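Enquirer: Sequence first, then the predicted structure:
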Amino acid sequence: MGLVGVQENVDGNGDVLSEISLGTKPKYTRMDSDLDEAEEEDLPSSNKHDSKKYIMACAVFASLNSVLLGYDVGVMSGAIIFIQQDLKITEVQQEVLVGILSIISLLGSLAGGKTSDVIGRKWTIGLAAVIFQTGGAIMALAPSFKVLMIGRLLAGVGIGFGVMIAPVYIAEISPAVARGSLTSFPEICINLGILLGYISNYEFSGLPAHINWRLMLGVGLLPSVVIALALFIIPESPRWLVMQNRVEEARLVLRKISESEKEAEEKLKEIQVAAGLANAEKYEAKAVWKEILCPSPPVRRMLITGCGIQCFQQITGIDTTVYYSPIIFKNAGITETTQLLAATVTVGFTKTLFILIAIFLIDKVGRKPLLYASTIGMTVCLFSLSLSLAFLDHAKVGIVLAILSVCGNVASFSVGLGPICWVLSSEIFPLRLRAQASALGAVGSRVSSGIISMSFLSVSRAITVAGTFFVFGIISCSAVAFVHYCVPETKGKTLEEIEVLFHDKDDESGGNEVEMGDVERLMQKS
């Protein structure tokens, strides 16, 4: 009997389910709980409310790095106009300046997985803020394009750390019933940052060109101060603490984020088994990367889903819509700079509003229905935008249709593909692979974003802006098919239960059943 491992899960009735992995398809055997529920005393209801508030506060603070990313995306769309006037940069330099941040952030995302496994999730969040703040300060004070690029490179590394670690941290401290909403907080912060960037563009646009873009970039440093203070409030991830064999510290954190002592102990036992502390040695970094690069069928499916959804998030053109919205509206027929920036503020408000709607729906409706609505809506809006730019440019109806199409595109993105991308990539991987595999997915996202952003102006010159968005519409169609075939529904499932979803297509020939006594003996050992 090829016994590989044991994993506990708790069902809705509080009974313990023991997962026995036989190298084929996971089997379950129900066991009665050793704990008499009648003898268990839950914490007072006020403590339950406190735990929910505490988890939410942790999720908000952990997501603040995403404000930095969003602000950079939003503010650069307007700042680039004045940077070009002040520093006299070429069109190619504009593309490089805009797109290089996404490309270079892959270094931060790649390093973030290993770093978070070594120093912890919490301090990786702090490191991301420090690196970005350094790069942001250099950009705001840059006297030339070369110095500006140095700051941009540093900021990109910081953003790479931040976008990778925040969803992982939040997923590891969140209860299953609210994990979708809480893990969406980074996407909320990205949208909030974009909106703030647009507003900053509009507010400072009246100043001289050699001053306004520096103030626009400099304001983005403020969230880093809040992040520094937040590090004294948020706890370390209990799952990371268990991986480091710091079980007592993990227990203290779980008591803060659980509704009862019983729940905290059940979670701790479940995490211990999942981490392999009871039945196996800890995974070394080489072993983790070997499993990722030479994956088993279940891990391969996880990687296709996690990395694929990250790439589709970017290759459907959302960053170009945000970065180059003034150029899009200029092609539609809006000519005055103030009007262009005012139109982008409308886009920012729309994007932020619909991400808030997604937060309320993601754990009620589920991931997959929202992804269908999102990708189909984006497809319609991208084709509509292409039509307005190709046949109705500089006509009043064309301007209105272009603005509505851009707003509809960002709204559709925000209600599904935007937040759910990060939710899925942080919850589908097993604990031993989560940080590194999530980092790999973030790399795919950043590379895709960088390539699209850096090539938009050149491609638009070759096939027109309308043609470019028609191509994005075709890609969005394929995203609908990807969601249908490759994305499972994970609503309401624990992180450990989600792992089982990717085993369902394994060898259906079955395997030897495990007797009840074997299960009990193995569980007692754990």
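Expert: Now that the structure is in, tell me what you want to look at. Residues are numbered from 1 along each chain as shown.
Enquirer: hey, let's count contacts and neighbours off CA atoms from now on
Expert: OK.
Enquirer: burial measure for the closest residue to Leu495 other than its chain neighbours, as a count.
Expert: Nearest non-adjacent residue to Leu495, counting by Cα to Cα, 6 or more residues apart in numbering: Glu427, 5.9 Å away. Applying other Cα atoms under 10 Å, we find 28 residues neighbouring Glu427.
Enquirer: can you check Leu106 too?
Expert: Neighbour tally, Leu106, other Cα under 10 Å: 28.
Enquirer: Skip the chain neighbours and tell me the closest residue to it.
Expert: Closest to Leu106 by Cα to Cα, 6+ apart is Val443, at 4.7 Å.
Enquirer: tell me the SS of the one you found?
Expert: Three-state assignment for Val443 (DSSP: H, G, I helix; E, B strand; the rest coil): helix.
Enquirer: another one to put next to it:
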Amino acid sequence: MSHVEHSSGQQDTGRQEAEQVELTDKGKRTIWTWASVIAVGGFLFGYDTGVISGALLFIKTDFHLSSTEQGAVVSLLLLGAMVGALGEGRVADSLGRRKVLALVGVIFLIGTAIAVFATGYVMLLVGRVVLGLAVGSASALVPTYLGELAPAQVRGRVLTLNQLMITIGIMVAYLVNLAFSSVQSWRGMFAVGAIPAIVILLGALIMIPESPAWLLTNDHTDKAQKVYRRIAGDEDGGQQLLEARQQEMEEEQHKSGEKVGWRGLFNKAVRPALVVGVVLAALQQFGGINTIIYYAPTIMQKTGLTASNSIYYAVAVGVINLLMTIVSLWVVGRMGRRKLLLISMSVMLVALAVMGLSFVASWGSVLSLVFMVLYIAGFAVGMGPLFWVLIGEIFPPNASATGSGAATAVNWASNLIVSQVFLTVVTTIGLGQTFWCFAVICVFALFFIGKYVPETKDRDFPEIDEDMQHRFGREAAPQEAESPSSS
């Protein structure tokens, strides 16, 4: 047996040992309680990105904002999110996941307070930047924290909490917008965000433990053992989970070898994965999704609806986004990534084309809403969640963190650009014509996915890499993707 086969066998044994641990009912309740508190970070991510859609209708009147200034109110949160996402990893590795989650709660509260009590346009922008720092940090921290805290046998289901809570946060934001629209209180819309922020802060301080993986990495084995004992529900099970996790971490370190830095992403062996990751990141945003999430009421208002009725219609967008995300979690493991992505982009293309026509031909608010809902359904079932799945699968182990970080940064940057220029472009060429521009981008996306994106379902990394290298006209060269220390 080769050394690689032996290592693989050891890792499989570690996983089997962990999966054989029968969690007690008390242990299951404990892990789901902790995970629910952590996933509130995902809820705040969704809430603070969605609440602006209704608030903007009244902010622009109170502060007499131009289209460019309205775009800045939306996009400054995204600028803060870029900084928060890029800086979170180093801070969380230094301080620990639990302390950083509490810090995220504090930053959310500070940003919310600045926004609620803003006396003018500039102060509101400051509040949005501070909220963005928290949103970006949460987007990077929550999946990591959940994945490290949950044992192998429930990890997949626990990780779905993040995506679900993001979409629930968006939907709740729309409902809050509707509730406050009757009194035209955008400050009230922002203020509600303080409630989940307080939940995160108190939960991190008094309810949830530190990530046992972080504790093991920082030589706090006794503390990690106590956490695993609570997860398993008994001492023997906790010891098994501890030993399995230690073995898994050792094997992952051996397989990944020396970590690849930013410059290493441009190595020939890693470059195809980098191209796929960053292009999908840009396409997810330049396909127009966040123009709908951020500006749905503004868009519907252009059909002649009042502000309150526009927000009411936007609630339908949030409901469909949530329901189709749930559908995606069910079908992604059955249909495969490529097929679902191609179906998703095809539906988005058709919806954007007819939605653009509905605004150009003035077909009315009902048809416009139908096409908008169709677009959201197409995105939520495929392109929305699958981008995050794929960037976790296409990079070699020693470049996974850096590669995922690069793709995430491009995603936030693309989000920033689209949200900043959307209203200005609409003013210049028209709403329907702007949606046709998004449709053209979807045509390119179909070409790119069909030609360059590999299938990753039920494949390990060497199989994924071989397919991807072939699509880029290269022969797979595993030795290039590995550092000398991993040979």
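Expert: Yep, it's here. It should be emphasised that the depicted structure is a prediction, and the values quoted were computed from it without experimental measurement.
Enquirer: Could you quantify their similarity as a TM-score?
Expert: TM-score of the superposed chains, computed with TM-score structural alignment, normalised by the length of structure 2, equals 0.84; 470 aligned residues with a Cα RMSD of 3.6 Å.
Enquirer: Pretty sure the residue nearest to Leu495 of structure 1 sits against Lys493.
Expert: No - assessed by Cα atoms under 8 Å, Glu427 of structure 1 is found out of contact with Lys493, at 9.6 Å.
Enquirer: picking that back up, in contact with the residue nearest to Leu495 of structure 1, which residues?
Expert: By Cα atoms under 8 Å, 6 or more residues apart in numbering, Glu427 of structure 1 lies in contact with 168, 171, 434, 495, 498.
Enquirer: Run through the strands of structure 1 in chain order.
Expert: Along structure 1, the segments classed as strands by DSSP state E run 5-10, 16-21, 27-31.
Enquirer: Any idea which of these gets closest to Leu154 of structure 1?
Expert: Closest to Leu154 of structure 1 of the strands of structure 1 is strand 5-10 (Cα to Cα; 41.5 Å).
Enquirer: Now do the same contact list for the aligned partner of the residue nearest to Leu106 of structure 1 in structure 2.
Expert: Matched by TM-score structural alignment, Val443 of structure 1 corresponds to Ala409 in structure 2. The neighbours of Ala409 of structure 2, taking Cα under 8 Å, 6+ apart as the test, are 82, 85-86.
Enquirer: Please tell me how far the equivalent of Met189 of structure 2 over in structure 1 sits from Ile318 of structure 1.
Expert: In structure 1, the residue paired with Met189 of structure 2 is Met216, using TM-score structural alignment. In this structure, Met216 of structure 1 and Ile318 of structure 1 are 22 Å apart, going by Cα to Cα, to the nearest Å.
Enquirer: ok, now Val273 of structure 1?
Expert: 40 Å.
Enquirer: cool, and Thr90 of structure 1?
Expert: From Thr90 of structure 1 to Ile318 of structure 1 the distance is 24 Å (Cα to Cα).
Enquirer: Who has more neighbours out of those two?
Expert: Using other Cα under 10 Å, the more surrounded residue of Thr90 of structure 1 and Ile318 is Ile318, with 23 against 10.
Enquirer: what residue of structure 2 takes the place of that one?
Expert: Match for Ile318 of structure 1 (TM-score structural alignment): Ile289.
Enquirer: for Leu106 of structure 1, same thing?
Expert: So, by TM-score structural alignment, Leu106 of structure 1 is matched to Met82.
Enquirer: Nearest residue to the middle of structure 2?
Expert: Ser139 (5.8 Å; Cα atoms, centre = their mean).
Enquirer: For the aligned partner of that residue in structure 1, give me its contacts.
Expert: If you follow Ser139 of structure 2 across to structure 1 using TM-score structural alignment, you land on Val163. By Cα under 8 Å, 6+ apart, the contact list for Val163 of structure 1 reads 65-66, 109, 186, 442.
Enquirer: Any chance of TSV for these, columns distance to Gly220 of structure 1 and neighbour count?
Expert: Listed next are the contacts of Val163 of structure 1 as TSV, based on distance: Cα to Cα, whole Å; neighbours: other Cα atoms under 10 Å:
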residue	distance to Gly220 of structure 1	neighbour count
Asn65	11	31
Ser66	11	27
Ser109	21	32
Pro186	16	30
Ala442	22	30
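Enquirer: The match of Leu106 of structure 1 touches Ala413, doesn't it?
Expert: Yes - if you go by Cα under 8 Å, Met82 of structure 2 and Ala413 touch, sitting 6.9 Å apart.
Enquirer: residue ranges of the helices in the stretch 201-350 of structure 2, please?
Expert: For the stretch 201-350 of structure 2, the helices defined by DSSP state H, counting those that start in this stretch occupy 212-217, 221-232, 235-256, 271-286, 289-301, 307-335, 337-360.
Enquirer: for these, which one sits closest to Thr24 of structure 2?
Expert: Nearest of the helices of the stretch 201-350 of structure 2 (Cα to Cα): helix 221-232, 6.3 Å.
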